[in-house]
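Chemist: only the shape, not the letters, is given here:
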């Protein structure tokens, strides 16, 4: 089983990059499952039905979210009606809309996809470590398990990956929008990547207009970040081959790294 996982879709440029590149990536890599993190799809904060349907139409099988999951009110209904849209499983409360775990039949195998959110330097929500323990008890023993861990710090991402090593097939980090160069397999067989990167403007900073970010550092005063919807598109992704010792490889398509046949 091969998974194609695409990093945080950021605003309109990110959606354009998905439409342009995702079908081509699927043709090149032939994944059995395609997962896209869409938590920034609507103007950089949250997701609406329009973007959710567009991601599916472009080729996503599942869409994961993160700390901006609740920024658009309509997402609550979307989560209740669509089991292929996941929010972080460790949000507190028994009445939280939607789910952070889905188990899909993929040919003769099962794939469990788990969406979790970190707590270090982020809002205080339930513990992702114990949430993972609890949810993994619901997963069939022979199922493959993929985790999108939406977290700020590299240490928390690495710690959860090592904590779950040998119990899951792969853990890939999202949220920080910069692809890391540490794709590898942990000692007990779990594939790990600290951050898959983002899909959006190649010319901004983390998907926002560069000048708004520069201005904040120059003045040390609050500055409104503006989404860069005029830049050149990029897409960041990874592939995970679960049939060959959970091999993970990163990929990028941008003006400096064109998509090669």
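Modeler: Yes, it's here. Remember, predicted model here, so these are calculated numbers, not experimental data.
Chemist: from here on, contacts and neighbour counts on C-alpha atoms
Modeler: Noted.
Chemist: residue 212 looks like it's in a strand, true?
Modeler: No - under DSSP: H, G, I helix; E, B strand; the rest coil, residue 212 falls outside any strand and is assigned helix.
Chemist: put this next to the previous one:
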């Protein structure tokens, strides 16, 4: 199974860039599954239903959220009916929506997508490790599901790494989000799980984690409330990670970062079996 995960898309610029790029990315990478973290889609804070629909129309299969899940209140009734938008699984019992979704692809293969949120330097939530364990106890990789992906929305790199090693061999991919900075540690762990500490963001990197740099920097100088932060509107870099799995085991065969456009150095997965697709 070929999977693309795109990191936090930020504001209108991020939304528009991802919506424009996804159809071509699906074609060039022959994707089976496209997952996008969309918790910063609305002016950098939250996701609105119309934005979710646009991303689905462009080719996203699942949208994940994070600590800004409820910043747009319209998402609350929407997430109750739209199962392809998921919020962190370790939100308290009774929270609207679900923290995981099981998709059946057109060819009958099944993919499990989980959204979990870390607790170090974040909100006080239920345990993401135990919440993920509970779901995986019902969906065995390589048996009931052919792929299983976790978007681990967390601040601390240590927590992300500990999470990945804890579930090595039981997930196809653990990819971090939230810090908006792509890390250079994409790898396949010893038992076969693909891992990347942070996928980065789909937004302008001439910014402070996607927000206009002047107002964001001013907050560090003055340590006083200032104007509301606004997403930067510069050229967007689309950042994410590509994974190809073995359909028998569900484990990773190849993993590669993806970056295109904007200011960061570009990199695109090489499909060894189909080089013509990269033309």
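Modeler: Perfect, I can see it now. Just so it is clear, the model here is predicted, and its values are computed rather than measured.
Chemist: would you mind measuring from the residue lying farthest from the centre of the first structure to residue 16 of the first structure?
Modeler: Distance from the C-alpha centroid of the first structure peaks at residue 219, with 32.3 Å (CA atoms, centre = their mean). Residue 219 of the first structure sits 33 Å away from residue 16 of the first structure, going by CA to CA, to the nearest Å.
Chemist: again with residue 40 of the first structure
Modeler: Separation of residue 40 of the first structure from residue 16 of the first structure (CA to CA): 13 Å.
Chemist: name the helix or strand for residue 113 of the first structure, please.
Modeler: Assigned by DSSP states H and E, residue 113 of the first structure belongs to strand 109-117.
Chemist: mean deviation, that strand versus the second structure?
Modeler: Superposing on the second structure and averaging over aligned pairs (mean CA distance after the TM-score superposition for the first structure), strand 109-117 of the first structure comes out at 0.9 Å.
Chemist: that strand: what's the following helix or strand?
Modeler: helix 128-136.
Chemist: circling back: okay, residue 40 and residue 16 of the first structure: which has more neighbours?
Modeler: The neighbour comparison of residue 40 of the first structure against residue 16 (other CA atoms under 10 Å) goes to residue 40, with 30 against 22.
Chemist: list the contacts for the more buried one?
Modeler: Residue 40 of the first structure sits next to 8-11, 46-47, 68 when contact means CA atoms under 8 Å, 6 or more residues apart in numbering.
Chemist: regarding the first structure, what is its longest helix?
Modeler: Criterion DSSP state H: the longest helix present in the first structure is helix 11-29.
Chemist: got a list of contacts for that helix?
Modeler: Here helix 11-29 of the first structure has contacts from 4, 9, 40-44, 51, 54-55, 58-59, 199-201, 207, 227-235, 239, 261, using CA under 8 Å, 6+ apart.
Chemist: and stretch 164-172 of the second structure, by the same measure?
Modeler: 136, 140-141, 147-150, 174, 189-195, 245, 250-252.
Chemist: what's the burial count for residue 220 of the second structure?
Modeler: Residue 220 of the second structure: 9 neighbours (other CA under 10 Å).
Chemist: please apply the same query to residue 244 of the first structure.
Modeler: Neighbour tally, residue 244 of the first structure, other CA under 10 Å: 10.
Chemist: do you know how far it is from residue 251 of the first structure?
Modeler: 18 Å.
Chemist: pull out the buried residues from stretch 27-41 of the second structure.
Modeler: For stretch 27-41 of the second structure, a neighbour-count test (16 or more other CA atoms under 10 Å) marks 28-41 as buried.
Chemist: what's the answer for stretch 169-183 of the first structure, then?
Modeler: Buried residues in stretch 169-183 of the first structure (16+ other CA under 10 Å): 169-179, 183.
Chemist: still on that earlier bit, mind putting the buried residues of stretch 27-41 of the second structure into CSV with secondary structure?
Modeler: What follows is the buried residues of stretch 27-41 of the second structure, written out as CSV (three-state DSSP):
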residue, secondary structure
28, helix
29, helix
30, coil
31, coil
32, coil
33, strand
34, strand
35, strand
36, strand
37, strand
38, coil
39, coil
40, coil
41, coil
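Chemist: which one among those residues gets closest to residue 123 of the second structure?
Modeler: For these, the residue nearest residue 123 of the second structure by CA to CA is residue 39; the value is 15.4 Å.
Chemist: distance of the aligned residue in the first structure for the closest one relative to residue 240 of the first structure?
Modeler: By TM-score structural alignment, residue 39 of the second structure lines up with residue 39 in the first structure. In this view, residue 39 of the first structure and residue 240 of the first structure are 21 Å apart by CA to CA.
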